[in-house]
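Trainee: sequence and predicted structure, then a few things I'm wondering about:
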Amino acid sequence: MEKDNKLTLYFVRHGETQYNVEKRMQGFCDSPLTEKGILQAKSVGRGLADIDFVAAYASDSQRVQDTAKYAIGDRNIPLKIDARFREMNFGVLESLVEEEIKSLYGNILETLFRSGLNLNLDASAPEGESFVQLFTRTEEVVKEIVANHALEGGNILIFSHGVTIGNYLLQLTNSRDFTIHDNCSVTVVRYHDGQTEIERVADTSFREKGSALINKSS
């Protein structure tokens, strides 16, 4: 029997952070996982426990590395860190709350993140990076992973960020509608024979399943 060399990537957004709670722009800047974020990470890991993974990758941001470690737990899944999975660089907007951004830069958030056909992929915050630049580095590392694992196939975990994952899907599908990715939601993309198939987008069912199992065993 020929080996099934289908490669499936499971993109997982990090757990809730302190900056998420404070509603601060969090791209290259970092903040720790909250207790809720830690539980989300453990829950999504438990929800994915029935799936065999041959490898895992994570952004170099500490919130993502911590999410990966809590999710993987004691499973023997090799984890590699790659800065190309980092969140979008929001430049001068980093760590600011919405009120500060509006006071200093007007309606820049509405301009940057407007949805629909008017989304400008070349838009960026001052001193930040554009959606095109973000996609370029994300696509580069995903292509490397697909090439490195194409022969063996299997399932791969990728821990990253909401805008990074959402932007990758948006440009992969030539869409202009940005999907909001909840903390520790899972997006599943299958690669086989040069074809790409998106199976799940921002799915929270793995996290919810794991949470229920943790609550049941506690």
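Mentor: Here it is on my side, so go on. Owing to the predicted nature of the structure, the values given are computational and were not obtained by experimental measurement.

Trainee: alpha carbons only for contacts and neighbour counts from here, please
Mentor: Fine.

Trainee: now do the SS call for residue 187.
Mentor: Look at residue 187: counting by DSSP: H, G, I helix; E, B strand; the rest coil, its state is strand.

Trainee: gap between the closest residue to it other than its chain neighbours and residue 215?
Mentor: Of all residues not flanking residue 187 in the chain, residue 201 sits nearest, at 4.4 Å (Cα to Cα, 6 or more residues apart in numbering). Distance of residue 201 to residue 215, given as Cα to Cα, to the nearest Å: 25 Å.

Trainee: which one's more surrounded, the two?
Mentor: Set residue 201 next to residue 215 and count neighbours by other Cα atoms under 10 Å: residue 201 wins out with 18 against 9.

Trainee: wasn't the residue nearest to residue 187 part of a helix?
Mentor: No: assigned with three-state DSSP, residue 201 falls outside any helix and is strand.

Trainee: OK, contacts around it?
Mentor: Each residue near residue 201 by Cα atoms under 8 Å, 6 or more residues apart in numbering is listed here: 186-188.

Trainee: let's have those in TSV, adding distance to residue 26.
Mentor: Formatted as TSV, the contacts of residue 201 follow (distance: Cα to Cα, whole Å):
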residue	distance to residue 26
186	20
187	21
188	24
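
Trainee: where along this protein do the helices fall?
Mentor: For the chain, helices defined by DSSP state H occupy the ranges 18-22, 35-47, 62-72, 98-105, 108-113, 131-149, 162-172, 205-217.

Trainee: nearest to residue 87, of those?
Mentor: With Cα to Cα as the criterion, residue 87 lies closest to helix 162-172 of these, at 5.4 Å.

Trainee: this is the comparison structure:
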Amino acid sequence: MTTFFIIRHGKTLFNEKERLQGWCDSPLTDEGCAQMRRLSEGLKDIEFSAIYSSTSPRALTCASMLASDRSLDIRARESLKEVGYGSLEGEYLADAFPEGQLSKVGYAQFNGEDLYTAQQRFVREMQHIAEEFPDDNVAVVTHGHLIKTLLGSFSQQFAAETIKSADQIPPCSVTVLKYENNRFTLDTLPDITWRTSSDLSK
């Protein structure tokens, strides 16, 4: 059985400014770096066989922090990137979605990505990883909306999630999934206790 520790990257400048950030990127804030340092400390006793990451710099920065005390190379994959928002990239959330509701189908109408496509590329990559590491713990550093598309297949509360409830997948939270016999099961919903238990100062 493969156990996935799916990590949302730390808080970024665009997160702070409430701007859409899919395939575009902004740097981690000081708070975001501190979140990831604490998470790395909180996960220190988990033996990972591999660390995978989105190719976006904000995720790679976090993966590098997680890997810093481990003899593991980061395996960067484009399939782990955030949902693409097309022409909405970088827009303020309040301007793009004045009613506070993210699209339920995706962003193809903005030359972006529909949510089913995003979900399927994520699932396929996870299946490939599980084939390579069938009895291991694997860390995957990725993005909030992409995680949400996967959780939507497990839970209606996430399928209907809005911008106002985005804190259900907070920065540097850990979602644990199991994969066995070609089937995913949800072990724990996004959890920040892995980083809040650390004594590291900000």
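Mentor: Yep, that arrived. From a predicted model like this one, the values you see are computed outputs, not experimental measurements.

Trainee: so what number do they get for TM-score?
Mentor: Superposed pair, TM-score by TM-score structural alignment, normalised by the length of structure 2: 0.89. Supporting alignment: 195 aligned residues with a Cα RMSD of 2.0 Å.

Trainee: the residue nearest to residue 187 of structure 1 maps to what in structure 2?
Mentor: Aligning on TM-score structural alignment places residue 201 of structure 1 opposite residue 189 in structure 2.

Trainee: now residue 147 of structure 1
Mentor: Match for residue 147 of structure 1 (TM-score structural alignment): residue 131.

Trainee: its match: neighbour count?
Mentor: Residues near residue 131 of structure 2, counting by other Cα under 10 Å: 15.

Trainee: same check, this time on residue 115 of structure 2
Mentor: Neighbours of residue 115 of structure 2 (other Cα under 10 Å): 21.

Trainee: for it, which non-adjacent residue is closest in space?
Mentor: residue 106 is the one closest to residue 115 of structure 2 (Cα to Cα, 6+ apart), at 4.7 Å.

Trainee: contact partners for the one you found?
Mentor: Shown in contact with residue 106 of structure 2 (Cα under 8 Å, 6+ apart): 85, 112-116.

Trainee: against residue 83 of structure 2, how distant is it?
Mentor: Taking Cα to Cα, one finds residue 106 of structure 2 at 8 Å from residue 83 of structure 2.

Trainee: and residue 25 of structure 2, by the same measure?
Mentor: 12 Å.

Trainee: when those two are compared, which one has more neighbours?
Mentor: residue 83 (26 against 17).

Trainee: mind listing what the alignment partner in structure 1 of the more buried one touches?
Mentor: The alignment partner of residue 83 of structure 2 in structure 1, by TM-score structural alignment, is residue 88. Neighbouring residues of residue 88 of structure 1 by Cα under 8 Å, 6+ apart: 27-28, 128-131, 134, 163-164.

Trainee: same check on residue 196 of structure 1?
Mentor: Residue 196 of structure 1 neighbours (Cα under 8 Å, 6+ apart): 189-190.

Trainee: what about whichever residue in structure 2 pairs up with residue 45 of structure 1, how many residues close to it?
Mentor: In structure 2, the residue matched to residue 45 of structure 1 (TM-score structural alignment) is residue 40. A count of nearby residues for residue 40 of structure 2, using other Cα under 10 Å, gives 23.

Trainee: residue 40 of structure 2 touches residue 64, doesn't it?
Mentor: No: assessed by Cα atoms under 8 Å, residue 40 of structure 2 is found out of contact with residue 64, at 10.0 Å.

Trainee: and residue 147 of structure 2, how far is that from residue 201 of structure 2?
Mentor: 28 Å.

Trainee: stretch 3-23 of structure 2 maps to which residues in structure 1?
Mentor: With TM-score structural alignment as the criterion, stretch 3-23 of structure 2 aligns to 8-28.

Trainee: now the terminal residues of that stretch, how far apart.
Mentor: First-to-last distance for stretch 8-28 of structure 1 - Cα to Cα - comes to 27 Å.

Trainee: can you pull the buried residues of that stretch?
Mentor: 8-20, 24-28 (16 or more other Cα atoms under 10 Å).

Trainee: repeat that for stretch 92-103 of structure 1.
Mentor: In stretch 92-103 of structure 1, counting by 16+ other Cα under 10 Å, buried: 93-96, 98, 101.

Trainee: hmm, which two among those residues are most spread apart?
Mentor: 94 and 98 (10.8 Å).

Trainee: mutual contacts of the two, please.
Mentor: 24-25.

Trainee: follow-up on the earlier one: any idea how far residue 146 of structure 2 is from the residue nearest to residue 115 of structure 2?
Mentor: Counting by Cα to Cα - residue 106 of structure 2 and residue 146 of structure 2 are separated by 11 Å.
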